[in-house]
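Enquirer: sequence and predicted model, in that order:
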Amino acid sequence: MGMFCFQCEQTAHGTGCTEIGACGKSVGTSDAQDRITYELMKLAVAVQDKRVDDDLPVLFMEALFTTVTNVSFDEAGCLALADDIAARRLAITGGADTPLEAIPSPADIFGQPGVEASCRTLLVLGLRGMAAYAHHASMLGRRDEAVDAWLISGMADASKHHEVADWLQLIQDFGMANFRCMEVLDEANTGTYGHPAPTNVTMEVAAGPFIVITGHDLHDMGMLLDQCEGTGVSVYTHGEMLPGHGYPELAKYTCLKGHFGTAWQNQQKEFAGVPGVFLYTTNCLMPPRDSYADNIYTTSVVAYPGLKHVDADADGHKDFSAAIAQAKALGGWSEPRMFTGMNGGSTLTTGFGHNTVLGAAETVINAVKAGDLKHIYLVGGCDGALHGRNYYTRFVEKTAPDTLVLTLACGKFRFNDMNLGTLGGLPRILDMGQCNDAYSAVKVASALADAFGVGVNDLPLTLILSWYEQKAVCVLLSLLSLGVKNIYLGPTLPAFVAPEVFDVLVSQFGLRPITNPENDLAVIGA
């Protein structure tokens, strides 16, 4: 089989990677992940209308999560997982095959974007993103029957032919299922670690040994902090772990010191020659440079050949003692080092989840009524390396002093170290958390709409989103399913969305590509 992968924003030539993934994924690994997807479809069809074991949705979570961009580069591990899924199916069918209606082989899952292929890809990539969120919630003991069922039924439906109207209905239904998944993850995070509180986070790295934790998984972060406490090893967040500083039950650890680096695409430069350990808990792993590869530990579904991996035991506990010992041996820097964000700032603020923002709702409402607050922008989503992402920096720079900027996900590293001042006692940039905290933004928007007696689309609120991979896809589909209109999307349009499908999104939801900050701000009229 030849490689064809167009699931992320950096896909080669804007059409698809065919020789090696722009992410560094090999042809063999790409084919193995297509086979995982194919075997999941066959298993989903095999169990339709059957009672399934409680662990089957977990298998779908882990397997779909494995296929998300920048998660697993381990061809052998992916092939073994595909074999396990096939064996599970054959045990259910008594050895009989399960042909798929519309997918003759793994190579046929993603085709050039005709309407049906485009709709199928939207659904499958959305399911991959939702699986990641469901996995995080599951690690904290939270599951939802409807979400579990959708992971399986969605893969079965994706393997069939449908009329365009039926595809669009499936995608809309999926969007609502993913919104419930994000709600469950919010319940898991806040139920375990408390509601985030506004927190100032330094980018200074203290002298002495340290571990940098990256990814998204708060459960892994909690275990690492618990094991580092009292050892003399400090912990710094990286990327989408920054919001961890806002959760009271994580912030209580004295070993949690600050934040290291900016967004994921800069890691090869920022991690080079650093005398510390790096722990990858979810996606955003880039092929490591030799100067720091030996300092990396992966866990969960993250995998790269030759890197050390930390598995969970039967009770879900992970032993990070080897990482802690290596951090001590490396020793860290002998003197404190101050780092800065992408705009020269050395302090970041996080912790403005829905509980905090709704606690200040009266201030926001009064500011709008008094004319002191003219507009709210949600500028969020994934970051990436392609040209054009400075749009988001420039957009935020050019927002007026009488506006607020809500943000979430790693796209915020383009501007979250800026000091834009305050409005009504609130910082003008409010970091709501990780990509899944789009749930928080919707909850805030809904509460404000209720307070003003209008619909969400009638608020002085505009969403300016950046996308990179599958979690951004599922978040966008949830927002569209909730009826949110006039979203600006960039820096490019997904290669897997056929023009006919995009036309539907434009006509029904007003979805529009970004142009330039000056023009878009003028169109928005704020």
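Expert: Right, received. Where do you want to start?
Enquirer: please count neighbours and contacts with C-alpha atoms only from this point.
Expert: OK.
Enquirer: was I right about Gly433 contacting Tyr247?
Expert: No. The pair Gly433 / Tyr247 is not scored as a contact, 10.4 Å apart, by C-alpha atoms under 8 Å.
Enquirer: shared neighbours of these two, which are they?
Expert: Gly351 (C-alpha atoms under 8 Å, 6 or more residues apart in numbering).
Enquirer: who's more crowded, these two?
Expert: Neighbour count, other C-alpha atoms under 10 Å: between Gly433 and Tyr247, Gly433 has more, with 29 against 23.
Enquirer: can you confirm the more buried one is in a helix?
Expert: No. According to DSSP: H, G, I helix; E, B strand; the rest coil, Gly433 belongs to no helix; its state is coil.
Enquirer: got the contact list for it?
Expert: Counted by C-alpha under 8 Å, 6+ apart, Gly433 has contacts Glu240, Leu242, Pro243, Thr350, Gly351, Phe352, Gly353, Thr407, Leu408, Ala409.
Enquirer: do Leu373 as well
Expert: Contacts of Leu373 by C-alpha under 8 Å, 6+ apart are Val364, Ala367, Asp402, Thr403, Leu404, Leu423.
Enquirer: ChimeraX command to pick out the buried ones of these?
Expert: In ChimeraX, a selection of the buried entries from these looks like this (16 or more other C-alpha atoms under 10 Å):
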select :364,367,402,403,404,423
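Enquirer: mind checking which of the contacts of Leu373 are in helices?
Expert: Val364, Ala367 (DSSP state H).
Enquirer: can you tell me which of the contacts of Leu373 lies closest to Leu378?
Expert: Using C-alpha to C-alpha, Leu404 comes nearest to Leu378 of the contacts of Leu373, at 8.5 Å.
Enquirer: just checking, the closest one touches Gly425?
Expert: No. Using C-alpha under 8 Å, Leu404 and Gly425 do not qualify as a contacting pair, with a distance of 11.4 Å.
Enquirer: quick one: the strands in the stretch 301-450 of the chain, in order.
Expert: For the stretch 301-450 of the chain, the strands defined by DSSP state E, counting those that start in this stretch cover 308-310, 337-338, 347-350, 375-381, 403-407, 422-423, 426-427, 429-431.
Enquirer: check the offset of the longest one from the chain's centre.
Expert: I take that to be strand 375-381. Strand 375-381 sits 17 Å away from the centroid of its parent chain (C-alpha atoms, centre = their mean, to the nearest Å).
Enquirer: repeat for stretch 133-146
Expert: 15 Å.
Enquirer: cool, stretch 416-428 as well?
Expert: So, by C-alpha atoms, centre = their mean, the centroid of stretch 416-428 is 25 Å from its chain's centroid.
Enquirer: that stretch: end-to-end distance?
Expert: 10 Å (C-alpha to C-alpha, to the nearest Å).
Enquirer: one step back: and the strands of the stretch 301-450 of the chain, which is most packed in?
Expert: Of these, the one with the most neighbours on average (mean count of other C-alpha atoms under 10 Å) is strand 429-431, at a mean of 26.
Enquirer: hold the first one in mind and look at this next one:
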Amino acid sequence: MSDMFCFQCQQTAGNKCCVSVGVCGKQPDTAALQDELVYELIRLAEAAAAAGQRTQIVDRLLMDGLFITLTNVNFDNQAIAEFTERVRAEREKFGGKPCAVVELWKGDTDTVSLRSTLLFGMKGMAAYAHHAMNLGYTDDEVSAWFYKGLCAVNRPHSVEEWLALIVEFGQVNFRCMELLDEANTGTFGTPQPAKVPTDIKKGPFIVVSGHDLGDLAQLLEQTAGKGINIYTHSEMLPAHGYPGLKKHPHLAGNFGTAWQSQQTEFENIPAPVLFTTNCLMPQRPSYQDRVYTTSVVGYAGLRHIEADACGRKDFSPIIEQALALGGYEHDHSMSGINGGHMLMTGFAHGAVLAHAEEIISLIKSGKVRHIFLVGGCDGAHPGRNYYTEFVKSTPMDTLVLTLACGKYRFNDLDLGEIGGLPRILDMGQCNDAYSAIKVALALADAFGCTVNDLPLTLVLSWYEQKAVCILLTLLALGVKNIYLGPTLPAFLSETVVKTLVETYDLHPTTNPQQDLDAILGRG
């Protein structure tokens, strides 16, 4: 009997399944608690559906509960168990006996694969809905789908019915990403291109990791005038493009690279680090006493910052520790993977479409032969240098759009410009795949063709469940010819992979030059 069963992320053992301990550091008892939380979320959704009731409390529990079980979010057994009790207590308010729940990881291979695909996609969408809700933005269609999806996971379906549900989910997730875009831009303004230094100034500072712009905004407000610089980390980098955040002069730069390098980059860091979402890793002793969590993030032994009933958080403990630690005595030089000391961000759909006429003209004149979207999750898998080499090999007459933390493989490269535009355009966080889709649809409209007819190819890297929901959205929108790596998801059965390959021309990545030649028609 296996101690655990987890195959939801790209780094899963042997690209099959973690069965004794998670490669991420998740222990079997934690995995069991997370599975039990999912079962309770299903029971709550079933009870609410049976009663014909939806409430804001249940909406929030379903979103946050799914988010808690996403990779590298919460390792704290006590916190998971307490949240599960909240879910159970809310379900009991509906009365009656709890429904029977299907065993998630048992059944025929294709059923488990399709069930997992839908469940993991919902975990990703839950993260986006969570961030939007934190900023006061909700959508009935999105919220209602968590009930529908969790109930659907608990029922038998034919392969065709599963695929139809997954396509429907992908379309709803597109609305969810649109909602989060509305929340972020409505609260902090439309992102604008910004240069972000990677070197750290002497003196007290705080590093903020994750994705939640609302948490960053509160911290910036509470540290104003205190002589503390704030640095983004990993997926928080795009915050520098938002006028409502960039207005704070002590938002000073970006610390380090992608999430999987944190144990090395945080070694002996003379400053506290705040994790607002994934991706948290087990900490080394040299910095464990200065890591803080908030929201759904948790790790036993770390200090957690709770929100009050109005969503306000008191970051005084972090601020006091930053002042006590004092930061670096001298300016501290840090660089990207390729040695660069300056990053660009802020090229979301508002900024890119402001240059739509120039881009269209560049394409029509032949000055831009092709556009690549090279983005997604980063990770420690050795095959991920594929994306660095791919971008380095792209011809000078091509543009590279990028997003999410996968960009740290190459975003410090200077690839020059075309028509005054940098060849690498950082569109933002993983949820800003919405920006890429919006740009693609606008270009297709301008050229009077479909997205699949554009000189555009998506070359994606995946790691966790937010990447899964984005892929499902792209497929639901009919986007074809996507290159996906560094490996295909272990939860996709041979039958499901064959279906995706045949229906959507989905390509597993091979090697950079071979794939590039195939895309550009030179092979």
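Expert: Thanks, I have it. Because the structure is predicted, anything quoted here is derived from the model rather than measured.
Enquirer: Leu461 of structure 1: which of the strands of the stretch 301-450 of structure 1 is closest?
Expert: Per C-alpha to C-alpha, nearest to Leu461 of structure 1 of the strands of the stretch 301-450 of structure 1: strand 375-381, 4.7 Å.
Enquirer: in the stretch 151-300 of structure 1, which spans are helices?
Expert: For the stretch 151-300 of structure 1, applying DSSP state H, counting those that start in this stretch gives helices covering 164-193, 218-228, 248-251, 267-270, 290-293.
Enquirer: next, format those as TSV and append mean neighbour count and distance to Ala385 of structure 1.
Expert: Shown next, in TSV, are these (neighbours: other C-alpha atoms under 10 Å; distance: least, C-alpha to C-alpha, whole Å):
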stretch	mean neighbour count	distance to Ala385 of structure 1
helix 164-193	20	27
helix 218-228	20	26
helix 248-251	18	31
helix 267-270	15	11
helix 290-293	14	21
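Enquirer: the residue located most distally from the centre of structure 2 sits in which helix or strand?
Expert: The centre of structure 2 is farthest from one residue, Gly96, which by C-alpha atoms, centre = their mean lies 37.4 Å away. Assigning secondary structure by DSSP states H and E places Gly96 of structure 2 outside every helix and strand.
Enquirer: residues near the equivalent of Asp314 of structure 2 over in structure 1, how many?
Expert: Residue pairing (TM-score structural alignment): Asp314 of structure 2 is matched to Asp319 of structure 1. When neighbours are counted by other C-alpha under 10 Å, Asp319 of structure 1 registers 15.
Enquirer: what of the one 3 residues further on?
Expert: Neighbour count for Ala322 of structure 1, taken as other C-alpha under 10 Å: 12.
Enquirer: ok, it - contacts?
Expert: Going by C-alpha under 8 Å, 6+ apart, Ala322 of structure 1 touches no other residue.
Enquirer: now it: how far from His309 of structure 1?
Expert: The value you get for Ala322 of structure 1 to His309 of structure 1, if C-alpha to C-alpha is used, is 10 Å.
Enquirer: before we move on, the earlier item: can you list the strands of the stretch 301-450 of structure 1 in a markdown table and add distance to Ala447 of structure 1?
Expert: Formatted as a markdown table, these follow (distance: least, C-alpha to C-alpha, whole Å):
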| stretch | distance to Ala447 of structure 1 |
| --- | --- |
| strand 308-310 | 42 |
| strand 337-338 | 40 |
| strand 347-350 | 21 |
| strand 375-381 | 14 |
| strand 403-407 | 15 |
| strand 422-423 | 20 |
| strand 426-427 | 18 |
| strand 429-431 | 17 |
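Enquirer: nearest to Pro113 of structure 1, out of those?
Expert: Short answer: strand 375-381, nearest of the strands of the stretch 301-450 of structure 1 by C-alpha to C-alpha, at 23.8 Å.
Enquirer: so the closest one matches what in structure 2?
Expert: Going by TM-score structural alignment: strand 375-381 of structure 1 matches residues 370-376.
Enquirer: and for stretch 332-352 of structure 1?
Expert: Against structure 2, stretch 332-352 of structure 1 falls on residues 327-347 (TM-score structural alignment).
Enquirer: what's near enough to touch Leu493 of structure 1?
Expert: Glu9, Pro513.
Enquirer: what helix or strand is the aligned partner of it in structure 2 on?
Expert: Here Leu493 of structure 1 is matched to Leu488 in structure 2, going by TM-score structural alignment. Leu488 of structure 2 belongs to no helix or strand when elements are defined using DSSP H and E.
Enquirer: from Gln11 of structure 2, how far off is Leu488 of structure 2?
Expert: Taking C-alpha to C-alpha, one finds Leu488 of structure 2 at 11 Å from Gln11 of structure 2.
Enquirer: and Cys430 of structure 2, by the same measure?
Expert: 18 Å.
Enquirer: cool, Asp140 of structure 2 as well?
Expert: 34 Å.
Enquirer: of the two, which one has the most company?
Expert: Applying other C-alpha under 10 Å to Asp140 of structure 2 and Gln11 shows that Gln11 carries more neighbours, namely 24 against 9.
Enquirer: counterpart of that one in structure 1?
Expert: That one, Gln11 of structure 2, aligns with Gln10 by TM-score structural alignment.
Enquirer: so what's its match up against?
Expert: Contacts of Gln10 of structure 1 by C-alpha under 8 Å, 6+ apart are Ala22, Cys23, Gly384, Ala385, Leu386, Tyr468.
Enquirer: repeat that with 10 Å
Expert: 16-17, 21-23, 384-387, 468-469, 492, 494-495 (C-alpha atoms under 10 Å, 6 or more residues apart in numbering).
Enquirer: so which of those residues persist in structure 2?
Expert: Using both residues aligned by TM-score structural alignment, their matches' C-alpha atoms under 10 Å, structure 2 keeps these contacts from the contacts of Gln10 of structure 1: 16-17, 21-23, 384-386, 468-469, 492, 494-495.
Enquirer: quick one, which of those residues are buried?
Expert: The buried subset of the kept ones among the contacts of Gln10 of structure 1 (16+ other C-alpha under 10 Å) comprises Gly16, Cys17, Gly21, Ala22, Cys23, Gly384, Tyr468, Glu469, Thr492, Pro494, Ala495.
Enquirer: I'd say the fifth one and Pro287 touch.
Expert: Yes. Cys23 of structure 1 is in contact with Pro287 according to C-alpha atoms under 10 Å; the separation is 7.9 Å.
Enquirer: in a helix, Cys469 of structure 2, correct?
Expert: Yes. Assessed by three-state DSSP, Cys469 of structure 2 belongs to a helix.
Enquirer: residues touching the equivalent of it over in structure 1, list them.
Expert: Under the alignment defined by TM-score structural alignment, Cys469 of structure 2 is paired with Cys474 of structure 1. The neighbours of Cys474 of structure 1, taking C-alpha under 10 Å, 6+ apart as the test, are 122-131, 133, 171, 174-179, 436, 480.
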